[in-house]
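Participant: Have a look; sequence and predicted model below, questions after that.
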Amino acid sequence: MTYETILFTIEQGIATLTLNRPERLNSFTQAMHLEVRDALKRVEEDKSVRVLLLTGAGRGFCAGQDLNDRAVEPGAPGVDLGESVEKFYAPLVLTLKSLPLPVICAVNGVAAGAGANLALACDIVLAAKSASFIEAFCKLGLIPDTGGTWALPRLVGPARAMGLALLGDKLPAEKAEQWGLIWRCVPDESLMDEALAMARHFATAPTKGLAFTKRAMRESWGNTLERQLQLEAEMMRELGYSHDYREGVAAFIAKRQPEFKGE
């Protein structure tokens, strides 16, 4: 596929996906959804990829859905937004959550609506100091989709999640860090340097163990303690036979840097 709305590269184990409609604050169209889906499929299939870095071009990360792409006027027939969620946004979130490698999001500006919740679907979120998060759905008579109603209360608690969802106020990146919504807020000029440094770290890390950690954290929300302990035992049993565990122990004993293969 030839990409017109995103930029995508794979170099030294790092896949970088940049939303690239800066004139529209990287808001989603159907074409962008299809291109992002294709890029993520390439990430899944390319065994050299050890980490995914997601960011946006220009002055914003993502303003959510491009309303011009499904414009509807008062009195005109409605559009099936449920189909849009089922066909595009839900699969996007589930793919990011299930990728067997770390997903870093570098939020370089406003992240609004589905753009905010797209960022929250990633494993680690870094945000520039000038960035902000806006659950803008309430201003259109909608609900926080793209996993927002699931992620928000789990990240910041029910009271703050409800306020963000019902008021649609702008949440500055610094406060987002204080509330535990994101991992870290950094100076604007340092954002991509820090994101790339983290990506390089993950590109040489024990990827399978990190993938299992992602899955265990995700499944914990629906598990009893007993089931979660069983899951941990199952995962540790499998990881104990991995190359990376043996290499990690050998490197620790020899006091050298490990050379993980991600297996």
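Facilitator: That came through fine. Residues are numbered from 1 along each chain as shown.

Participant: contacts, neighbours, all on C-alpha from now
Facilitator: OK.

Participant: All the helices of the stretch 1-150 of the chain, in order from the start?
Facilitator: 30-45, 81-84, 90-98, 114-120, 148-156 (DSSP state H, counting those that start in this stretch).

Participant: Just name the most buried of those.
Facilitator: helix 114-120 (a mean of 25; mean count of other C-alpha atoms under 10 Å).

Participant: Contacts for that one, please.
Facilitator: With contacts defined as C-alpha atoms under 8 Å, 6 or more residues apart in numbering, helix 114-120 is touched by 27, 61-65, 93, 105, 107, 111, 125, 133-135, 144-148, 151, 181-182.

Participant: Tell me how far the residue most central in space within the chain lies from Leu92.
Facilitator: Per C-alpha atoms, centre = their mean, the C-alpha nearest to the average position across the chain is that of Cys122, at 1.9 Å. Counting by C-alpha to C-alpha, to the nearest Å, the gap between Cys122 and Leu92 amounts to 11 Å.

Participant: now Cys62
Facilitator: Cys62 is 14 Å from Leu92, by C-alpha to C-alpha.

Participant: how about the strands in the stretch 51-200 of the chain?
Facilitator: With DSSP state E, counting those that start in this stretch as the criterion, the stretch 51-200 of the chain has strands at 51-56, 60-62, 103-107, 110-112, 124-128, 132-134, 170-172, 184-186.

Participant: Just say which of those strands is most tucked in.
Facilitator: Greatest burial across the strands of the stretch 51-200 of the chain, using mean count of other C-alpha under 10 Å, falls to strand 60-62, with a mean of 31.

Participant: Alongside the first one, take a look at this:
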Amino acid sequence: MTQRESIMPSSPLKTERNGALLHLRFNRPASLNAIDSAMAGVFQQSVEQAVADPDIRVIVLSGEGRSFMAGGDIAQFAADPDSIPDSLIEPMNQAIDLLSRCDKIVLGSVQGPIAGAGMSLALACDLLIAADTTRFSFAYTALGVSGDLGITWTLPRQLGLRRAMSVALLGETIKAEEALALDLVNQLVPADHLEDRTEELAQRLCRLPALAAGNIKRLLRSGLEQDLISQLAAEKQAFSQCIAHPDFDNAVQGFLTKRS
């Protein structure tokens, strides 16, 4: 039986649990889900709980309203800029680090104008499905700042250095079709189908063998930083873990049954 649970709608983050799937939905639609310290703190706590739960296989990040996330909260920037590094950036950094290193698959589901920290968070996801209304903007230079939440790490890895420089320094906006062509997103769907297609993709990911999927995520991410011989050793170790798991026996027997 499907189990669903949600926190109060007034919270800056909504959560919904559906078996092995956890939805984390940013919930400040009036401000296009701009991050403030309160949202960052709740997000970090929710991510810590999700990562610690062995029954969760997939985490979906999304946003209420017409935008996934329009960046940081300008009101907090103006009122208390000194609070930003420790009360906003640090908890978000902790959450992003946990999401990147955990064995759960993180699926971003995005729409509308996405700028600054919203773009950073979207690029940090393992997979990204986007509505045709999506457009990405680096936007940090418009505020006289240099970027946060990992965007200077992810952007050149996904676009190459020259294009990343252009996007960051010249303020290029990347529209949905171009984002798909550049492999910034995995799938592009009509806006009114985004929720249904996200659920379909998330459930498909939930059905993958959990250990194998987690190992694939870890190997692909670490492979960007390792030499070949180190990666070969890591693959061998992960493969050994997988063949000792019941999922392997079940899959092999299922394959043999189909072939016969």
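Facilitator: Received it, and whenever you're ready, just let me know what you need. Predicted model only: the values in this text are computed from it and were never measured.

Participant: what TM-score do we get after superposing?
Facilitator: Scored against TM-score structural alignment, normalised by the length of structure 2, the superposed chains reach a TM-score of 0.91; 252 aligned residues with a C-alpha RMSD of 1.9 Å.

Participant: what's near enough to touch the residue mapped onto the residue nearest to the centre of structure 1 from structure 2?
Facilitator: Using TM-score structural alignment, the partner of Cys122 of structure 1 in structure 2 is Cys125. By C-alpha under 8 Å, 6+ apart, the contact list for Cys125 of structure 2 reads 99-100, 106-108.

Participant: what do you get if the cut-off is 10 Å, keeping everything else the same?
Facilitator: 59-61, 96, 99-100, 105-109, 185 (C-alpha atoms under 10 Å, 6 or more residues apart in numbering).

Participant: which residues touch the equivalent of Gln44 of structure 2 over in structure 1?
Facilitator: Aligned counterpart of Gln44 of structure 2 in structure 1: Arg37 (TM-score structural alignment). Arg37 of structure 1 is in contact with 31, 43, 88, 91-92, 95, counting by C-alpha under 10 Å, 6+ apart.

Participant: and if we set it to 6 Å?
Facilitator: Taking C-alpha atoms under 6 Å, 6 or more residues apart in numbering as the definition of contact, Arg37 of structure 1 has no neighbours.

Participant: what do we get in structure 2 for Ala57 of structure 1?
Facilitator: Using TM-score structural alignment, Ala57 of structure 1 sits opposite Glu64 in structure 2.

Participant: meant to ask about Ser132 of structure 1
Facilitator: Under the alignment (TM-score structural alignment), Ser132 of structure 1 pairs with Arg135 of structure 2.

Participant: Could you double-check that that match lies in contact with Lys175?
Facilitator: Yes: counting by C-alpha atoms under 6 Å, Arg135 of structure 2 does reach Lys175; the two are 4.3 Å apart.

Participant: and Gln237 of structure 2, helix, strand or coil?
Facilitator: helix (DSSP: H, G, I helix; E, B strand; the rest coil).

Participant: Tell me the counterpart of it in structure 1.
Facilitator: By TM-score structural alignment, Gln237 of structure 2 lines up with Glu234.

Participant: For the nearest residue to Ala139 of structure 2 once chain neighbours are set aside, give me its contacts.
Facilitator: Leaving aside its sequence neighbours, Ala139 of structure 2 sits nearest to Gly116 (C-alpha to C-alpha, 6 or more residues apart in numbering; 5.2 Å). Taking C-alpha under 6 Å, 6+ apart as the criterion, Gly116 of structure 2 is in contact with 71, 138-140.

Participant: how about these in a markdown table, adding distance to Phe26 of structure 2 and neighbour count?
Facilitator: Below are the contacts of Gly116 of structure 2 laid out as a markdown table (distance: C-alpha to C-alpha, whole Å; neighbours: other C-alpha atoms under 10 Å):
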| residue | distance to Phe26 of structure 2 | neighbour count |
| --- | --- | --- |
| Gly71 | 12 | 25 |
| Phe138 | 20 | 27 |
| Ala139 | 20 | 25 |
| Tyr140 | 21 | 19 |
